[in-house]
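Undergrad: Turn this into a model:
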Amino acid sequence: MKIGVLALQGAVAEHIRMIELAGAEGVVVKRVEQLADLDGIIIPGGESTTIGKLMREYGFVDALRAFSEQNKPMFGTCAGLILLAKEISGQADAHLQVMDITVARNAFGRQRESFETDLTVKGIDEDIRAVFIRAPLIEKVGDTVEILSSYKDQIVAARQGHLLAASFHPELTDDYRLHSYFIDMVRASRA
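TA: The predicted structure is shown next:
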């Protein structure tokens, strides 16, 4: 099983490490042509406006939409969640618009308001450690979106079929269970 990590910006090496700890092959994705060989892809954190601009520049927007239309699993973390969203609060345009969620950028404040906490995530036995850095928030979900985790009554992880999104950075811990959850999604989609 090959899981790609979009390598335009963000914690690419950390996601690759987690994918491999979870038992799959991680692939650094820098070219659109690489998508054809992948079973799933992770869009990491970083700066969503910058990643969005680079995705347009290198032809990834249409290619990733097509990837999603094939029901190939996609996992967006932090900025990656923003890139998957159908709507971004206060912005006219969203990026990939594949997941039926509305998100707010930097909802938890600036860099100095970053924090770590333990979260209960539906489908994972024990709490996971979550790192929030200038994190977005899921304000609204569509009818087919399942809420997987909340922090102080605010949605921070969700799933819609083959799409998974988290406000936080699971790759910045030693706990790869959320990556295992995603790999299970990929395995199910291949079956």
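
Undergrad: Every contact and neighbour count from this point should use C-alpha atoms.
TA: Noted.

Undergrad: Please settle this for me: is residue 83 part of a helix?
TA: Yes: according to DSSP: H, G, I helix; E, B strand; the rest coil, residue 83 belongs to a helix.

Undergrad: Which helix or strand contains the residue nearest in space to the middle of the chain?
TA: For the chain, the residue sitting closest to the mean C-alpha position, by C-alpha atoms, centre = their mean, is residue 76 at 1.0 Å. According to DSSP states H and E, residue 76 maps onto strand 74-77.

Undergrad: So the residue nearest to the centre of the chain sits against residue 165, correct?
TA: Yes: the criterion here is C-alpha atoms under 8 Å, and residue 76 meets it with residue 165 at 4.7 Å.

Undergrad: Overlap of the contact sets of these two?
TA: residue 84 (C-alpha atoms under 8 Å, 6 or more residues apart in numbering).

Undergrad: what does the strand holding residue 76 contact?
TA: So strand 74-77 is contacted by 40-45, 68, 81-84, 162-170, 182 (C-alpha under 8 Å, 6+ apart).

Undergrad: Next: stretch 62-71.
TA: Contacts for stretch 62-71 (C-alpha under 8 Å, 6+ apart): 32, 35, 74, 96, 98, 162, 189.

Undergrad: another one to check against the first:
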Amino acid sequence: MPEHDAAAPVRAATSPVRGVSGGVARPTVGILALQGGVAEHAAMLETLGARVVPVRTEGALTESSLDGLVLPGGESSTVDRLLRRFQLRDPLVEMLAEGLPVLGTCAGMILLAEQIVDPAPGQQSLAVVPISVQRNAFGPQADSATEMLETTLGPVNAAFIRAPAVVSAGDGVAVVARRGTDVAGDGPIVGVATDQAVALSFHPELTGDVTFHHEFLDRL
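TA: Okay, here's the model as predicted:
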């Protein structure tokens, strides 16, 4: 994913983030900060009222009382290698297995997938969401594009940069966005959700569209 000089402008939330108790909450959200678009996610989440914790160590992951976790875009095979190098993979797998809510964008979707149909040599996923994904499904970085999607949450301004696509989805997976058609159509699947996870092929954080981040915080 290319570097960006500054975070995209963030649209203001239309209502306060609400916790499971029904009252206004300030959830603590970790962002895996080994590589990729960390700053844009952090700015968006803080604007929506969350406390953000960059996760680069096992301690930040396990000792920060996280209510949720974001896996940002970047290079999925590089993030996979860094997770193992910094001894984060095993504790992350354990926390996700215990049900930690998670939002993944672009490379984050690939990390969450149960299967990568075209992995880089030695690449592994975290196997959280029962989907199969194809990396770089829409072409190289030169084919990057920003477009409006019709999603289950309404129109979303999305940036596609070497984006993956969902090839197949298993039980318990809801399709929340397709590219080129509405959700009821037959376009490539670019957004899915389960009770625990939201996985998006695209980057709403780069366009300043808070729709899915707001919905994710509402889950916490």
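
Undergrad: before we move on, the earlier item: counterpart of the residue nearest to the centre of the first structure over in the second structure?
TA: Matched to the second structure by TM-score structural alignment, residue 76 of the first structure sits across from residue 104.

Undergrad: repeat for residue 173 of the first structure
TA: Using TM-score structural alignment, residue 173 of the first structure pairs with residue 207 in the second structure.

Undergrad: Am I right that its match is in contact with residue 157?
TA: Yes: at 6.3 Å, residue 207 of the second structure and residue 157 qualify as touching, with contact defined as C-alpha under 8 Å.

Undergrad: picking that back up, how much space separates the match of residue 76 of the first structure from residue 175 of the second structure?
TA: As judged by C-alpha to C-alpha, to the nearest Å, residue 104 of the second structure and residue 175 of the second structure stand 15 Å apart.

Undergrad: quick one, strands of the first structure?
TA: 2-6, 25-29, 40-43, 74-77, 85-88, 99-104, 115-119, 128-132, 137-141, 146-151, 154-160, 163-166 (DSSP state E).

Undergrad: got those as a markdown table, with distance to residue 57 of the first structure columns?
TA: As requested, these are exported to a markdown table (distance: least, C-alpha to C-alpha, whole Å):
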| stretch | distance to residue 57 of the first structure |
| --- | --- |
| strand 2-6 | 14 |
| strand 25-29 | 15 |
| strand 40-43 | 16 |
| strand 74-77 | 20 |
| strand 85-88 | 19 |
| strand 99-104 | 22 |
| strand 115-119 | 33 |
| strand 128-132 | 28 |
| strand 137-141 | 27 |
| strand 146-151 | 32 |
| strand 154-160 | 27 |
| strand 163-166 | 24 |
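
Undergrad: Which of these sits closest to residue 54 of the first structure?
TA: strand 2-6 (10.8 Å; C-alpha to C-alpha).

Undergrad: Next, the angle from the closest one to strand 25-29.
TA: Between strand 2-6 of the first structure and strand 25-29, the angle comes out at 30 degrees (axes from the mean of the first three to the mean of the last three C-alpha atoms, to 10 degrees).

Undergrad: Can you provide the mean distance from strand 2-6 of the first structure to its aligned counterpart in the second structure?
TA: Compared with the second structure after fitting, strand 2-6 of the first structure deviates on average by 0.5 Å (mean C-alpha distance after the TM-score superposition for the first structure).

Undergrad: quick one: that strand aligns where in the second structure?
TA: Aligned by TM-score structural alignment, strand 2-6 of the first structure falls on residues 28-32 of the second structure.

Undergrad: ok, and what's touching the matching stretch?
TA: 38, 41-42, 50-56, 61, 64-72.
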